[in-house]
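Q: after the sequence you'll find the predicted model.
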Amino acid sequence: MRSTTLGHRGLIPVGRALAIDLLVLAALFTGAVLLGVLIHGRHAVAHEAVGVLALAAGLAAAILLAAVAGLTGSARTGRIAGAVALYAGVALLVRAAGLADPMNIWVLAGSVAMLGALGMLVLAVRGPVTGRAGRWAAGAVGGLTVAIVAVIGAVAVALPGRMPPAWLVATLDVVAWSGAGAAGIIALGAGARSRRALIRRTGIAFATLSAAHAVRIIAGLPPGSDPGAIDAALEVTAVAMLLVAAVAFFVAVLRGLRTHAAVPAPAPVDPVERSHDRRDADAPSPLGSVTVGPVTDGIRILTPALVAGEPAEGHDRAGGPPRRLTRTNPHRRGRPDRGRPPGRTRD
């Protein structure tokens, strides 16, 4: 009964945070739809400006996450930054530069970059985060993705107008954006369970990206075609959600670093000026350096006297030798010569 109550109480903040994130997503989608209504029927430059705006937002999110990863040394944040950078630096760049045409080779490059971004996101959520294995896995996924995209770009520049096989472009397009939905759901569940806002919001953004391209695929439009009103609004919403997640995480980390720097360091204690009768009271306790958590709470419950600064049983408060316990059995008699040097007799 107790575990059920605690679990129910623990789910309330998670549900509230998820509800707030979904409200933010709905507000961003409303803004994207209004933006689409405003530019509807306008010159093509307005549509290109929206693509450039999405590219700028994606690159800004990647830069902020990379800065946080550099400040904190978090491998998980660095991999999320790598995933956002691969998506924004290739897929959004191809769209903003006007290189994407139906079934052309630049669409293939965007699909490959999206697959690499999914790999980085899965490594950030479920893969080895620390250690040599994590570094090798992240380096292999990122390096292989960049190498393949570079080869595709070189082929596109050397052979302009070269069309790759249609089945390859269509297959990678479906796999990439279906995988985006699966990875987004995994990240959303993991972030909600572990109460990590960055992972939860990144999962929401990738799931929204998958929904945007699912609308295009269901409508029967080929990869690289001009997006419709709904799928364009969903993609802009997803990029904006990535930027919101990055900004919120960056502000939270800066606030935490500022709070940590504002805490004054304990003044050093001179052992010469320390009196003998207050040796144990002035000495730093090893329990004070442990972060308060379930383990420390258990130590506090099991040893309240040690945590409160009182001496343990059988020890003097001034740090002297152990005190002798009072005998409770009146029939036991002590040895008369105990505690006397050898060779001495009773007077």
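A: Structure's in. What do you need?

Q: alpha carbons only for contacts and neighbour counts from here, please
A: OK.

Q: and the closest residue to I80 other than its chain neighbours, which helix or strand is it part of?
A: Sequence neighbours aside, L121 is the residue nearest to I80 in space, at 5.7 Å (criterion: C-alpha to C-alpha, 6 or more residues apart in numbering). In the assignment (DSSP states H and E), L121 maps to helix 105-125.

Q: next SSE downstream of that helix?
A: In N-to-C order, the element after helix 105-125 by DSSP H and E is helix 131-158.

Q: the helix or strand following that next one - contacts with which helices or strands?
A: Toward the C-terminus, helix 131-158 is succeeded by helix 166-194 as the next helix or strand (DSSP H and E). In this structure, helix 166-194 packs against helix 2-39, helix 105-125, helix 197-218, with contacts taken as 3 or more C-alpha pairs under 8 Å, 6 or more residues apart in numbering; DSSP states H and E.

Q: pipe these into CSV and attach mean neighbour count per row.
A: Shown next, in CSV, are the helices and strands packed on helix 166-194 (neighbours: other C-alpha atoms under 10 Å):
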stretch, mean neighbour count
helix 2-39, 14
helix 105-125, 26
helix 197-218, 23
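
Q: rewinding a little: the residue nearest to I80 and A85, how far apart?
A: 11 Å (C-alpha to C-alpha, to the nearest Å).

Q: then this one, side by side with the first:
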Amino acid sequence: MPRTTWPAILRPSTGARALVPGVRALAVDLVVLAALFTGAVLLGFLIHGRHAVAHEAVGVLALAAGLAATILLAAVAALTGSARTGRIAGAVALYAGVALLVRAAGLEDPLNTWVLAGSIGVLGALGLLVLAVRGPVTGHAGRRAAVAVGALTVVVVAGVAATAVALPGQPPPAWLVATLDVVAWSGAGAAGIIALGSGTRSRRALIRRTGIAFATLSAAHAVRIIAGRPPGSDRGAIDAALELTAVGMLLVAAVAFFVAVLRGLRTQTPTPAPVAASDVGRAADDRDADTPSLFGTVTLGPVTDGIRVLSPALVAGQTAEGHDREGGPPRRFSRTSPHRRGRPDRGRPPGRRSRD
């Protein structure tokens, strides 16, 4: 039995070494999150005691950041054809276009109909986020599921908004508003943690940062729920700062991914066959580089390394067999197997074969 030395025992395994770059990238993202929270707290102290317009300006700023993140992600999804990026863009659009818009327009009151519409929009955003992280990425099943979730959310929100306009003096049942509020923001925390773990393990910066943002949103509303304030009430200093921090993190994720794709398209090495823009975006979404940075490590890893491992079928813009993982190389099936039966006459010298 071979002897095992102490340095060999203390040396980290291959799986542990593979997790180091993802952990370092997560640490950088948490530093960015802390910086955004500090800026949001300082902004809250700056406008404290001012007139009501200054407080509404925070809601307008969050709405502007959310819409900017939606536009950038939608642009990358249209440029690259990435289904995952499109679903994340849809999730951010539902959150910004319903919950943030209602708050910025000043339509929220405690337990009113507009708060119910915001909770429904958040639930739809969580559905698209879960489909982007854990659902089928390619094929008709994933596309139909994403369209169904988005269309159903828009129809329900439109119906609730029409009810609020037609019957302004009749609020919905308080238990319904409170229940959907708790379910929506608890689900935001669960979906954010799932996206955070999946993005850290697979080293996908966009999914990891989106997960951090939704987990922070859940923490912001958890502060309000624990304090006993009803849905739609005035924001406290901490939960308002946390929500603005989360929207800022969404904007950071969108800008980083947009810059990564553009830089990959501009600095890709010349190849005999043209590389499609969709392959660049999928490679950018697939991996971070070994050295993390604030802009998604766009120099070393996510674009050029991904292009280099693309198969000829993907370079030509075709779909290769076994390519069921967006952003990664197709599965390669070996032509030989250790359990394959050999030919009985293999290895014999040429000549007449025996009949035995």
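A: Received the coordinates, thanks. None of these values were measured; they are calculated from a predicted model.

Q: quick one: TM-score?
A: The TM-score (TM-score structural alignment, normalised by the length of structure 1) is 0.76; 281 aligned residues with a C-alpha RMSD of 2.7 Å.

Q: hmm, back to that, indicate which one of the helices and strands packed on helix 166-194 of structure 1 is closest to I299 of structure 1.
A: helix 2-39 (20.9 Å; C-alpha to C-alpha).

Q: now the closest one against helix 197-218, angle please.
A: Relative orientation of helix 2-39 of structure 1 versus helix 197-218 (axes from the mean of the first three to the mean of the last three C-alpha atoms, to 10 degrees): 50 degrees.

Q: tell me, the following helix or strand past helix 2-39 of structure 1 lands on which residues of structure 2?
A: Using DSSP H and E, the helix or strand that follows helix 2-39 of structure 1 towards the C-terminus is helix 44-72. Mapped onto structure 2 using TM-score structural alignment, helix 44-72 of structure 1 spans residues 52-80.

Q: do the same with stretch 107-126 of structure 1
A: Using TM-score structural alignment, stretch 107-126 of structure 1 pairs with 115-134 in structure 2.

Q: next one: that stretch to chain centre, how far?
A: 13 Å (C-alpha atoms, centre = their mean, to the nearest Å).

Q: please apply the same query to stretch 197-204 of structure 2.
A: On C-alpha atoms, centre = their mean, the centre of stretch 197-204 of structure 2 falls 10 Å from that of its chain.

Q: ok, stretch 18-27 of structure 2 next?
A: 17 Å.

Q: and for stretch 135-144 of structure 2?
A: The mean C-alpha position of stretch 135-144 of structure 2 is separated from the chain mean by 16 Å, C-alpha atoms, centre = their mean.

Q: how about A256 of structure 2, secondary structure?
A: helix (DSSP: H, G, I helix; E, B strand; the rest coil).

Q: S178 of structure 1 - nearest residue in space that isn't next to it in sequence?
A: S210 (6.2 Å).

Q: R300 of structure 1 now?
A: That would be V307: by C-alpha to C-alpha, 6+ apart, it lies 6.2 Å from R300 of structure 1.

Q: how about the one you found, what's its match in structure 2?
A: So, by TM-score structural alignment, V307 of structure 1 is left unmatched.

Q: G139 of structure 1 now?
A: In structure 2, G139 of structure 1 lands on V147 (TM-score structural alignment).

Q: and that match, how many neighbours?
A: For V147 of structure 2, the count of nearby residues is 14 (other C-alpha atoms under 10 Å).

Q: can you check the one 10 residues further on too?
A: Around V157 of structure 2 there are 21 other residues, counting by other C-alpha under 10 Å.

Q: which residues does it contact?
A: A117, I120, G121 (C-alpha atoms under 8 Å, 6 or more residues apart in numbering).

Q: run the last query once more with 6 Å
A: V157 of structure 2 makes contact with A117 under the criterion C-alpha atoms under 6 Å, 6 or more residues apart in numbering.

Q: over to D181 of structure 2?
A: Taking C-alpha under 6 Å, 6+ apart as the test, what D181 of structure 2 contacts is S119.

Q: try it again with 8 Å
A: Contacts of D181 of structure 2 (C-alpha under 8 Å, 6+ apart): L116, S119, P231.

Q: that one pairs with which position in structure 1?
A: Checking with TM-score structural alignment, D181 of structure 2 has D173 as its match.

Q: quick one on the thing from earlier: pull up the gap between the equivalent of the residue nearest to S178 of structure 1 over in structure 2 and V102 of structure 2, please.
A: With TM-score structural alignment as the criterion, the equivalent of S210 of structure 1 in structure 2 is S218. Using C-alpha to C-alpha, S218 of structure 2 is found at 18 Å from V102 of structure 2.

Q: one more: G187 of structure 2?
A: 20 Å.

Q: kindly report the same for V53 of structure 2.
A: 16 Å.

Q: repeat that for A75 of structure 2.
A: Taking C-alpha to C-alpha, one finds A75 of structure 2 at 25 Å from V102 of structure 2.

Q: more crowded one of those two?
A: V102 (19 against 16).

Q: name the element the more buried one belongs to?
A: Per DSSP H and E: helix 101-104 holds V102 of structure 2.

Q: got it, and G220 of structure 1?
A: Using DSSP H and E, no helix or strand contains G220 of structure 1.

Q: could you do G298 of structure 1 as well?
A: helix 294-302.

Q: quick check: closest non-adjacent residue to the equivalent of A182 of structure 1 over in structure 2.
A: If you follow A182 of structure 1 across to structure 2 using TM-score structural alignment, you land on A190. Excluding its sequence neighbours, the residue lying closest to A190 of structure 2 (C-alpha to C-alpha, 6+ apart) is A215, at 7.5 Å.

Q: same check, this time on L234 of structure 1
A: Closest to L234 of structure 1 by C-alpha to C-alpha, 6+ apart is A212, at 5.2 Å.

Q: how near is that neighbour to V33 of structure 1?
A: On the measure of C-alpha to C-alpha, A212 of structure 1 and V33 of structure 1 end up 13 Å apart.
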